[in-house]
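In: Sequence plus the predicted model coming up.
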Amino acid sequence: MRKPFKSALLLPLLLAGCTSADPGLRDTVILHYQHVANVHRIDFRTPVVLRRNEAVHFVLPLESQGFWAVFVLCSVDATGPGVPAFYYDVDRFRVQFDDRHFGPLRPYTLRLEDSIDLNTRTDTAAIVDAITAEIHQGPPSQVFRHGFYPNLDYRFAIYVPQGLADYAGEELPLRYVGGHTMVSGNGTPPSDIPVAGGNGTGITSRCRP
């Protein structure tokens, strides 16, 4: 006669989720993501006109083994009892590989078309906007109130200008700068895409269930 009563007590605990069940995660926001693609060139549907009146139709990594790592934010778990809200900013994501970190695009790290010209300080903002228009989905920033937010499918790219030693195409680890966060991938390896944007190959826009 005591088993049903015990089950009734356990069920709410199982449904509560990992943040409330683990005391160490009471004030932690958990971000789930999928690494969907590595892209080696980005084309622009509308050429980017820079201050020197040069129209740029595509950009390439600084080195031949560089790429854009493209991710999809699957869900935000802000259900921890110590989490009143979470401020999301896509520019706070970083790729972390060994002791190297990659984030927002920096000047002089990107080739303009198939040339030796690199993005200058004055070029970079316009190029970032053009890449965002081709690759990104979802808002660049958002406030998530306390709760669980599934099926977000916010897509974004982080530029890796050079090849990574011993990288074999597996899921890259992400971290989020600022706040109490834990970033967790679903383990799905990315597709390798030569060209994206413009008329290039499409990129997955949804997380794998």
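Out: Noted; the coordinates are in hand.
In: Going by C-alpha atoms from here, please, whenever you check contacts or count neighbours.
Out: Fine.
In: what are the ranges of the strands in the protein?
Out: Per DSSP state E, the chain carries strands over the ranges 29-39, 42-49, 55-61, 67-78, 85-89, 93-97, 100-102, 110-112, 141-145, 147-149, 154-160, 174-176, 181-185, 191-193.
In: Below is structure B, check it against A:
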Amino acid sequence: MRKLIKYALIPGLLTAAGCSSVDTGLRNTVVLHYQHVANVHRIDFTTPVALPNRAPVEAVLPLDSHGFWAVFVLCGLDVTGANIPSFYYDVDRARVQYGDRRFGPLRPYTLRLDDTADINSRFDTRTLADAIAAEIQRGPSSQVFRHGYYPHLDYRFAIYIPSPLPDYPGDQLPLRYEGGQTLALGNGYPPADVDSAGPRGSGIAAHCLP
């Protein structure tokens, strides 16, 4: 039996109440279809990452042992609203919303470098974020989509959750997109729990389930 679809509302959209609301109310709304495919607890790098004044970094772990990377696949985009000429997609605008907390791009002083006490600083965070994307991300970081429907995109990306989520049962997390009028709809499948990703880790789904 197909799992129940869960959805997250994005700022700019009036509350959608039931399936019948996903009609004329979306004339100005871009709909993002996604799957939360995995929660990853460590990332190993295929090529060690060179940083100033230290040995190359082979892996990163959450500073808080309860942190993780929530990995998503953007299944498709619906840009068919009558009043939408195009949509600018930027992976850095994706957010996880959990209660009143919102998570997005990697921040300094939240990662542990290898099995050491060293943590990421504001000087090396961008380099580490790019290295993480190289291991996890599939698809472009940004793209302009003209008016139309785009199924089967399978663009994969990760959002770092640096601290515990109270009472989180391990199911699909709500995704949001900042900028423009958008609605993110998850397909409801629960994520896999992955100890590590990268050359020595487990595989992560790269395609959405129907």
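Out: Now that the structure is in, tell me what you want to look at. Since the structure is predicted, the reported quantities are computational estimates derived from the model, not experimental observations.
In: May I see the strands of structure 1 organised as a markdown table, with distance to residue 9 of structure 1 added?
Out: As requested, the strands of structure 1 are exported to a markdown table (distance: least, Cα to Cα, whole Å):
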| stretch | distance to residue 9 of structure 1 |
| --- | --- |
| strand 29-39 | 26 |
| strand 42-49 | 54 |
| strand 55-61 | 56 |
| strand 67-78 | 23 |
| strand 85-89 | 28 |
| strand 93-97 | 39 |
| strand 100-102 | 45 |
| strand 110-112 | 57 |
| strand 141-145 | 28 |
| strand 147-149 | 22 |
| strand 154-160 | 36 |
| strand 174-176 | 35 |
| strand 181-185 | 28 |
| strand 191-193 | 44 |
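In: closest to residue 121 of structure 1 out of those strands?
Out: Counting by Cα to Cα, residue 121 of structure 1 lies closest to strand 110-112 out of the strands of structure 1; the figure is 11.3 Å.
In: quick one, which of the strands of structure 1 is nearest to residue 209 of structure 1?
Out: Minimum separation from residue 209 of structure 1 across these (Cα to Cα) falls at strand 67-78, 9.4 Å.
In: the inter-axis angle of the closest one versus strand 55-61?
Out: Here strand 67-78 of structure 1 points in a direction 80 degrees away from that of strand 55-61 (axes from the mean of the first three to the mean of the last three Cα atoms, to 10 degrees).
In: Strand 67-78 of structure 1: average distance to aligned residues in structure 2?
Out: Following superposition, strand 67-78 of structure 1 is found to deviate from structure 2 by 0.2 Å on average (mean Cα distance after the TM-score superposition for structure 1).
In: still on that earlier bit, quick one: closest of the strands of structure 1 to residue 12 of structure 1.
Out: Residue 12 of structure 1 sits nearest to strand 147-149 of all those, at 16.0 Å, using Cα to Cα.
In: helices or strands up against that closest one?
Out: Using 3 or more Cα pairs under 8 Å, 6 or more residues apart in numbering; DSSP states H and E, the elements in contact with strand 147-149 of structure 1 are strand 67-78.
In: In a markdown table: the strands of structure 1, plus mean neighbour count and distance to residue 3 of structure 1.
Out: Below are the strands of structure 1 laid out as a markdown table (neighbours: other Cα atoms under 10 Å; distance: least, Cα to Cα, whole Å):
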| stretch | mean neighbour count | distance to residue 3 of structure 1 |
| --- | --- | --- |
| strand 29-39 | 24 | 33 |
| strand 42-49 | 18 | 60 |
| strand 55-61 | 20 | 62 |
| strand 67-78 | 24 | 32 |
| strand 85-89 | 16 | 38 |
| strand 93-97 | 17 | 46 |
| strand 100-102 | 13 | 52 |
| strand 110-112 | 21 | 64 |
| strand 141-145 | 13 | 37 |
| strand 147-149 | 16 | 31 |
| strand 154-160 | 24 | 44 |
| strand 174-176 | 19 | 43 |
| strand 181-185 | 17 | 36 |
| strand 191-193 | 17 | 49 |
